[in-house]
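K.L.:
This is a predicted model, with the sequence first.
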Amino acid sequence: MTGFGHGRQVRTRPDASERPLSEAYDTALLDLDGVVYYAGGSAIAHAVDALGAARAGGMHLAYVTNNALRPPGVVAEHLTELGVPTGPADVITSAQAVARLIADEVPAGSRILLIGGEGLRVALRERGLVPVESLDDDPVAVVQGYGGPELPWGRFAEAAYAIGRGLPWYASNTDLTIPSARGIGPGNGAAVEVVRIATGAEPKVAGKPLPPMHRETVLRTGARRPLVVGDRLDTDIEGAFNGEVDSLLVFTGVTDVRRLLAAVPEHRPTYVAADLRGLLTPQPGVSETAAGPHTGFACGGWTGFVRGGALGVETDGDGSVAGLDPMDGVRALCAAAWSYAGEGSCDLDPGKALARLGLN
């Protein structure tokens, strides 16, 4: 580790855990899309069984999503149908986080101009606020959350009129895209940009990776030693970094190994795993070793190194990869790439190394 602003340390390799993560942490704060289920709603391979085993071992499971469209009860019902028994209290959304943020800053019972869907409406009412549809209803603030693909264009105009009159503006999150069964579509961040262009204003944002979402999650779960589990570097992992808690990145969603190797410090997870089965196993450590005339980083029979302007990986002994876990090779490569990059982003070519791991 080396120095990083405000006393933080730059992560130069994934951490080790002698105990399974489900035993080392009391609560898993799990993202949904790309971690538990696919955009179409079906469960990701191994997710149901892994979560069941973690729960049976005493780990509290909570589901944390930036999607403000669906109320927690609807999300919980979907998870239960997939085979992951879940109650509404176990689901935390950016709608809840932004509703608490607003409630802390306006009088109780205030009217709030709602630009979004049912999840945001439910969250406002939970905090004693009154959602309204028009500037003519005398709101004291504007809140914007994802309202689905059918949200009328006129809703953005209504937000712009209100903000133009000086009303404070809040956004559940600013994710530019959202996955769906048909592909990647524009998310709430794209809709926020429409209003931003029209008004020149900036909203107060609650969702991952910002602190209000982490605060909401901890308040609702009571977690004492949480582990953030996600597939996105810029929301899940950065959110864990901002909240100063540990994180596990899984490769079942949007992040691939190439992006991970190039991660800046705030996007470097504590642990990495292929999928949610990583919750149930110890995490092997990475140690410095010699790789020819250079320093290497060893993990599980693999050694990662920087040589000739590229990232490389090799195996012990006769060079066979039989019986070796490619994820150990990824951990070794992360140590090589992050140590080389320091406080920046590694720009070295990992192509041959990924091919060696069978991950190209």
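P.N.:
Structure received. Numbers count the residues shown, from 1 in each chain.
K.L.:
C-alpha only now, for contacts and for neighbours.
P.N.:
Noted.
K.L.:
Leu61 in helix, strand or coil?
P.N.:
The three-state label given to Leu61 by DSSP: H, G, I helix; E, B strand; the rest coil is strand.
K.L.:
burial count for it?
P.N.:
Neighbours of Leu61 under the rule other C-alpha atoms under 10 Å: 24.
K.L.:
likewise Ala201?
P.N.:
15.
K.L.:
where does it land in three-state SS?
P.N.:
coil.
K.L.:
Find the nearest non-adjacent residue to it, please.
P.N.:
Excluding its sequence neighbours, the residue lying closest to Ala201 (C-alpha to C-alpha, 6 or more residues apart in numbering) is Ile163, at 7.6 Å.
K.L.:
Ok, Thr281 next?
P.N.:
Pro20 (4.2 Å).
K.L.:
my guess is the one you found meets Leu276, correct?
P.N.:
No - counting by C-alpha atoms under 8 Å, Pro20 does not reach Leu276; the two are 11.9 Å apart.
K.L.:
and the comparison structure, right after this:
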Amino acid sequence: MSQRQARRKPDGISAVLAEAYDTALLDLDGVVYAGGAAIAHAVESLGRARDGGMRLAYVTNNALRTPDAVAGHLTELGIPADAADVITSAQAVARLIAEQVPAGARVLVIGGEGLRVALRERGLEPVESADDEPVAVVQGYGGPELPWGRFAEASYAIARGVPWFASNTDLTIPSGRGIAPGNGAAVEVVRIATGAEPRVAGKPLPPMHRETILRTGAERPLVVGDRLDTDIEGAFNGDVDSLLVLTGVTDGARLLAARPEHRPTYVDADLRGLLTGQPEVVEAAGEFRCGGWTAAARDGALVLDGDGDGDGERDGDGAVLDGLRALCGAAWAHAGDGACDLAAEKALARLGL
């Protein structure tokens, strides 16, 4: 189905996802790794998907590291990758800037080495000061040690009328210790100081999707991510299918309340979902059934009936996911083009979520 329609339930598919799609467009933080360490089942699952013929492309809004550095990190984790397999928001924003300024133009960089490398790839000259006569300002995640004075340099240049670009506006970023401020939080600092608005390239906006397709040549892509407002909305904007994995920032409550642009095609616990099909969610008489669970909207709440046993072949995580998929159907159908406001705590508690 077109992603532009208001999805009423997750899709089912009998084919293994890694066989049904030619390229996985994988987010990194919260999907492949967290805090630098591989997420459980990621290495094995990606290896099996790759061995089966699926191309793996790593698509990240994090503009701090270069594609070479990201590929090296993945390889160290046991996921062989080349720089060409990595697409960053730094590359997307560098292309966006290069299309609007003269070749060789100076660009004030507020961020890390990933931005500088991407700008040079487009024939632009990174500079460090507002007094270096930049024709554009670009801001990307610079890591926790980015000096406060960098925001001042951006503000000085923007106040003089220099156009401002941002790699992305993710307010948070997952880390090994929890959720940390992302580039969007830093962008807010400059916005407060200047009153200006940046041109943004990263997910979920079209420049990032364009960069990804140009670099991968994907014909049947599957976006794989953990964030509704970047990964899944980016897939929606690109009118391609998506797989949400529950290893990052999205929990059951956020998923059930998702607006149409944030509703994934498929839902799974982790990257093992690439190696299987997806069970069908059956709608009948206002109820949604998946496996041994039936979900419905009743009396201002989402209600989950059943025991999760189904045909006796689903247990553990599989049964929990079946219940969550059924609840998604009940919630999304009730909400239509909006966000579901039904109480869901009791239903999610039955699944241990």
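P.N.:
Received, thanks. Quick caveat: nothing in here was measured; it's all calculated off a predicted structure.
K.L.:
Mind checking the TM-score on these two?
P.N.:
Scored against TM-score structural alignment, normalised by the length of the second structure, the superposed chains reach a TM-score of 0.95; 350 aligned residues with a C-alpha RMSD of 1.9 Å.
K.L.:
Alignment lookup: the residue nearest to Ala201 of the first structure to the second structure.
P.N.:
Residue correspondence to the second structure (TM-score structural alignment): Ile163 of the first structure is matched to Ile158.
K.L.:
Ok, Pro139 of the first structure next?
P.N.:
Match for Pro139 of the first structure (TM-score structural alignment): Pro134.
K.L.:
by contact count, what packs against the helix or strand where the match of Ile163 of the first structure lies?
P.N.:
Using DSSP states H and E, Ile158 of the second structure sits in helix 149-159. On a contact count with 3 or more C-alpha pairs under 8 Å, 6 or more residues apart in numbering; DSSP states H and E, helix 149-159 of the second structure meets strand 106-110, strand 136-139, helix 183-194.
K.L.:
Using JSON lines, lay out these together with distance to Asp170 of the second structure and mean neighbour count.
P.N.:
Output for these, formatted as JSON lines (distance: least, C-alpha to C-alpha, whole Å; neighbours: other C-alpha atoms under 10 Å):
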{"stretch": "strand 106-110", "distance to Asp170 of the second structure": "16", "mean neighbour count": "26"}
{"stretch": "strand 136-139", "distance to Asp170 of the second structure": "12", "mean neighbour count": "26"}
{"stretch": "helix 183-194", "distance to Asp170 of the second structure": "5", "mean neighbour count": "18"}
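K.L.:
got a list of what Phe288 of the second structure touches?
P.N.:
Val281, Val282, Thr294, Ala295, Ala296, Ala326, Leu327, Gly329, Ala330 (C-alpha atoms under 8 Å, 6 or more residues apart in numbering).
K.L.:
What does it correspond to in the first structure?
P.N.:
So Phe288 of the second structure corresponds to Phe297, using TM-score structural alignment.
K.L.:
Kindly report the same for Ala84 of the second structure.
P.N.:
So, by TM-score structural alignment, Ala84 of the second structure is matched to Ala89.
K.L.:
Would you confirm that the match of Phe288 of the second structure belongs to a helix?
P.N.:
No - assigned with three-state DSSP, Phe297 of the first structure falls outside any helix and is strand.
K.L.:
now it: how far from Val313 of the first structure?
P.N.:
From Phe297 of the first structure across to Val313 of the first structure, the span is 9 Å (C-alpha to C-alpha, to the nearest Å).
K.L.:
residues shared between the contacts of the two?
P.N.:
Between them, Phe297 of the first structure and Val313 share these contacting residues under C-alpha under 8 Å, 6+ apart: Thr303, Gly304, Phe305, Ala332, Leu333.
K.L.:
Could you save those residues as a markdown table and add columns showing neighbour count, distance to Asp31 of the first structure and secondary structure?
P.N.:
Below are those laid out as a markdown table (neighbours: other C-alpha atoms under 10 Å; distance: C-alpha to C-alpha, whole Å; DSSP: H, G, I helix; E, B strand; the rest coil):
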| residue | neighbour count | distance to Asp31 of the first structure | secondary structure |
| --- | --- | --- | --- |
| Thr303 | 29 | 31 | strand |
| Gly304 | 30 | 30 | strand |
| Phe305 | 28 | 32 | strand |
| Ala332 | 30 | 26 | helix |
| Leu333 | 32 | 25 | helix |
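K.L.:
residues in contact with the spatially closest residue to Gly72 of the second structure that is not a sequence neighbour?
P.N.:
In space, Gly72 of the second structure comes closest to Ala81 once its chain neighbours are excluded; the distance is 7.2 Å by C-alpha to C-alpha, 6+ apart. Applying C-alpha under 8 Å, 6+ apart, we find Ala81 of the second structure in contact with Ala71, Gly72, Leu74, Thr75.
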